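1. Below: sequence and its predicted model.
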Amino acid sequence: MLPNLNTLRVFESVARYQNFRLAAEELHLTQSAVAQRIRQLESDLDIVLFIRQARGLELTEAGLKYQHSIKTALTIINEATRAITQTPQHLVVSVPPSLGAKWLLPRMNEINDTFPHIELRIIASEKKTHFGTDGADFVIRFSQPPFDSTLHSECLSKINLCALASPTYINKNKKIERLADFAEHRLIEDAHENWGKLSKHIALPNASKVLRFEQTSLAIDAALAGQGICISPHMLVEQHLTNGELVLLRRIELSKEQGYFLLYPKNRNFVNDKHLVLRWLKVEMKKMEEKWIDWTRNS
């Protein structure tokens, strides 16, 4: 029995996220309905596509091959349909420069593959946005409430700050066992001045031992180069941590209200597939939150 198109779309989403819940959110289905579709598909094909594990799903070798073919087929179908039913869309998103460089840019290939019919335009800015004059559909800002009452505001991710350094720097310098030990190291500061905010808890080193940058992304790059220890939101360094380029030394707890907030006018409606891009951003940032929770639980 050949599976129907809806079942294949469910499979592609589950294979991409390797998670029933995230696929269900994307497809506007219940988690149990998604799981049932996958069980039925495996039964119809008489092939195991996923290995069920305590922490999620893993594609089998057959599942990986099937995913590649189904993704290609669905892309062809979607593009053919859009070619005759839709005109090209563009979506303008304004994000802080460091979030754009360290979090959004590495995901651009995935965005383009997932939404090939949408031209995503990125504005790198931390300034207050005046909707209607700068052309932004929505903005993401590192901020905290309260916000303008005319704006829809939604926290996409808590700030989740952490102190980091490169393996080279750690191997060459004194071990850090407690918060006060940071004072004996070269610290890398950005415009948020998080080290300065910690001054009531630790004695900071002389100004000559503090490297200062305007943007968090530059502070991260300095840490990657072995120049010292920086403080960064976990979201911006997750890839560097995964690659072993940076080592997470300690959680840094400051304001609990700060985070990355989604903002747009309350009367704004996202038509066609623009709302899907918005949903994709929310899901991806939620995944970052879950990774942070896992790290704090296991550390």
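-> Looks like it came in fine. On a predicted model such as this, the values are computed, not experimentally measured, just so you know. Numbering: from 1, shown residues only.

2. make it CA atoms for all contacts and neighbour counts henceforth
-> Will do.

3. Identify the residues contacting stretch 281-298?
-> With contacts defined as Cα atoms under 8 Å, 6 or more residues apart in numbering, stretch 281-298 is touched by 22, 156-158, 160, 234-235.

4. Report the two of those residues separated the most.
-> The largest separation in the contacts of stretch 281-298, counting by Cα to Cα, is between 22 and 160 at 21.6 Å.

5. which stretches of the stretch 151-299 of the chain form strands?
-> Taking DSSP state E, counting those that start in this stretch as the test, the strands found in the stretch 151-299 of the chain are 151-158, 161-165, 187-189, 210-212, 229-233, 247-252, 259-265.

6. Pipe these into JSON lines and attach distance to residue 221 and mean neighbour count per row.
-> Formatted as JSON lines, the strands of the stretch 151-299 of the chain follow (distance: least, Cα to Cα, whole Å; neighbours: other Cα atoms under 10 Å):
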{"stretch": "strand 151-158", "distance to residue 221": "22", "mean neighbour count": "19"}
{"stretch": "strand 161-165", "distance to residue 221": "10", "mean neighbour count": "22"}
{"stretch": "strand 187-189", "distance to residue 221": "10", "mean neighbour count": "26"}
{"stretch": "strand 210-212", "distance to residue 221": "12", "mean neighbour count": "17"}
{"stretch": "strand 229-233", "distance to residue 221": "9", "mean neighbour count": "25"}
{"stretch": "strand 247-252", "distance to residue 221": "13", "mean neighbour count": "18"}
{"stretch": "strand 259-265", "distance to residue 221": "21", "mean neighbour count": "21"}
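
7. Let's have these in CSV, adding distance to residue 6.
-> Formatted as CSV, these follow (distance: least, Cα to Cα, whole Å):
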stretch, distance to residue 6
strand 151-158, 29
strand 161-165, 41
strand 187-189, 50
strand 210-212, 53
strand 229-233, 38
strand 247-252, 42
strand 259-265, 31
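
8. Dump the contacts of stretch 281-298 into CSV; add distance to residue 85 as well.
-> Shown next, in CSV, are these (distance: Cα to Cα, whole Å):
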residue, distance to residue 85
22, 28
156, 32
157, 35
158, 39
160, 43
234, 41
235, 37
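
9. on that earlier part again, so which of the strands of the stretch 151-299 of the chain gets nearest residue 119?
-> For the strands of the stretch 151-299 of the chain, the distance to residue 119 is smallest for strand 259-265, at 19.0 Å, taking Cα to Cα.

10. before we go on, here's another structure to hold up against the first:
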Amino acid sequence: MRLPPLNSLRAFEAAARHRGYVGAAEELHVTRGAVSRHVKLLEDHLGVTLFKRLPKGLELTDHGRRFLPVLTEAFARIVSEAQRISRSGADLRIICPPTFSIRWLIPKLDRFRIDHPDIHIRLTTDFYGATGFDASEYDLGFAMDNRRKRPADIRSLPLLPTSVSPACSPRFLGEYGPFDEPSDLAGKTLLHENAGHEDWKAWLTRFNVEGVDPESGNTFPNLDMAVKAAVMGTGIVMGDLMLCQEELRAGTLVMPFEDMKCETDGWLCLIGREDRWSDPKVEAFKAWISEESAKDVADLVS
């Protein structure tokens, strides 16, 4: 059997709920006669009677009573799914590594929501999988530009330079300092945010420091844990000056060599697929995040 005419299905379902054509006509914004004709068309299509026409209204037949809940549930599911799809069209799906999410992005997101109440941010705070940024799952991501060779269809917007310098707690400085020269760090406990120890290696190379072993010390899964260990006084961390602003401003971390800041190879970037790069939601977020990062870079320099 062919699918019954959809307008006839809607007319019958509304008339059955309202127990008459008048209420159905008002709901569907058509005439009473149009509802009646659609119901008669459906009955002809099915070959059964759905209503008993009574002097004071309509009464469902056994066929009508069986058919009504099926249609009511089907239309409700259609409306629910249409609403879900409509809402998801306003979603902006972003993935961001945990440390950067917690220390930089999340505290700022309320400002974006106030400026763009029509755009719903769906933030995933996680690391990328083994294959890297998945454009089928996310519209945008945050990543270090030098960490992975990206496909040709992935666009990148540089946001923040990675500027680092050793940082430790005042207690650690008082107990093991003063550190007049970088070489004074020899034998001290270095704290690392990853197994490669790249930041310490880059800083020691940049300032030609000898006698300090970048392979020594304690290694943590991420910068957040390494910074917390430094605040507790267990060692000296290579602090990311942008991401450690809270501790530096509060004085729970201090920089023994404040004038010796080193920019590493990569910038933190916003990435996304080329065919969505000019989407209005993406454009709005790109403009906002560029402004936020520019303010923080200016504060870092001043």
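-> Looks like it arrived, so ask away. Predicted, not measured: the structure shown is a model, and the values here were computed from it.

11. what's the counterpart of residue 264 of structure 1 in structure 2?
-> Aligned by TM-score structural alignment, residue 264 of structure 1 pairs with residue 272 of structure 2.

12. which residue sits closest to its match, ignoring its sequence neighbours?
-> residue 140 (4.6 Å; Cα to Cα, 6 or more residues apart in numbering).

13. quick one, what contacts the counterpart of the one you found in structure 1?
-> In structure 1, residue 140 of structure 2 lines up with residue 138, judged by TM-score structural alignment. Listed by Cα under 8 Å, 6+ apart, the contact partners of residue 138 of structure 1 are 92-94, 262-264.

14. Considering these, which are maintained in structure 2?
-> Contacts conserved in structure 2 for these, using both residues aligned by TM-score structural alignment, their matches' Cα atoms under 8 Å: 92-94, 262-264.

15. Dump these into CSV; add distance to residue 45 of structure 1 as well.
-> Converted to CSV, those look like this (distance: Cα to Cα, whole Å):
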residue, distance to residue 45 of structure 1
92, 42
93, 42
94, 45
262, 42
263, 45
264, 45
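
16. Find the centremost residue of structure 2, please.
-> For structure 2, the residue nearest the mean C-alpha position is residue 123 (2.1 Å; Cα atoms, centre = their mean).

17. Next one: that residue from residue 105 of structure 2, what distance?
-> Look at residue 123 of structure 2 and residue 105 of structure 2: by Cα to Cα, to the nearest Å, they are 10 Å apart.

18. same check, this time on residue 214 of structure 2
-> Residue 214 of structure 2 is 30 Å from residue 105 of structure 2, where distance means Cα to Cα.

19. With residue 282 of structure 2 instead?
-> Residue 282 of structure 2 is 16 Å from residue 105 of structure 2, by Cα to Cα.

20. ok, now residue 256 of structure 2?
-> Going from residue 256 of structure 2 to residue 105 of structure 2 by Cα to Cα gives 28 Å.

21. Could you do residue 75 of structure 2 as well?
-> Applying Cα to Cα to residue 75 of structure 2 and residue 105 of structure 2 gives a distance of 41 Å.

22. Looking at the two, which is more packed in?
-> residue 105 (18 against 15; other Cα atoms under 10 Å).

23. which residue sits closest to residue 153 of structure 2, ignoring its sequence neighbours?
-> Leaving out its chain neighbours, the residue that sits closest to residue 153 of structure 2 by Cα to Cα, 6+ apart is residue 274, at 5.3 Å.

24. no, scratch that, I was asking about residue 194 of structure 1
-> residue 231 (6.9 Å).

25. Give the full set of residues in contact with the counterpart of that neighbour in structure 2.
-> Using TM-score structural alignment, the equivalent of residue 231 of structure 1 in structure 2 is residue 238. Shown in contact with residue 238 of structure 2 (Cα under 8 Å, 6+ apart): 164-167, 191-192, 199-200.

26. Repeat that for residue 230 of structure 1.
-> Residue 230 of structure 1 neighbours (Cα under 8 Å, 6+ apart): 163-165, 187-189, 219-220, 223.

27. what's the nearest residue to it if we skip its chain neighbours?
-> Per Cα to Cα, 6+ apart, closest to residue 230 of structure 1 is residue 188, 4.7 Å.

28. ditto for residue 220 of structure 1
-> residue 230 (6.4 Å).

29. again with residue 59 of structure 2
-> Spatially, and ignoring its direct neighbours in sequence, residue 59 of structure 2 is nearest to residue 52 (5.0 Å; Cα to Cα, 6+ apart).

30. same deal with residue 135 of structure 2?
-> residue 273 (6.2 Å).

31. Same check on residue 122 of structure 2?
-> residue 93 (4.8 Å).

32. I'd assumed residue 136 was in contact with the one you found.
-> No - using Cα atoms under 8 Å, residue 93 of structure 2 makes no contact with residue 136, being 10.1 Å away.

33. one step back: how about the residue nearest to residue 153 of structure 2, what does it touch?
-> 153-155.

34. residues contacting the aligned residue in structure 1 for residue 211 of structure 2?
-> Aligning on TM-score structural alignment places residue 211 of structure 2 opposite residue 203 in structure 1. By Cα under 8 Å, 6+ apart, residue 203 of structure 1 lies in contact with 180, 183.
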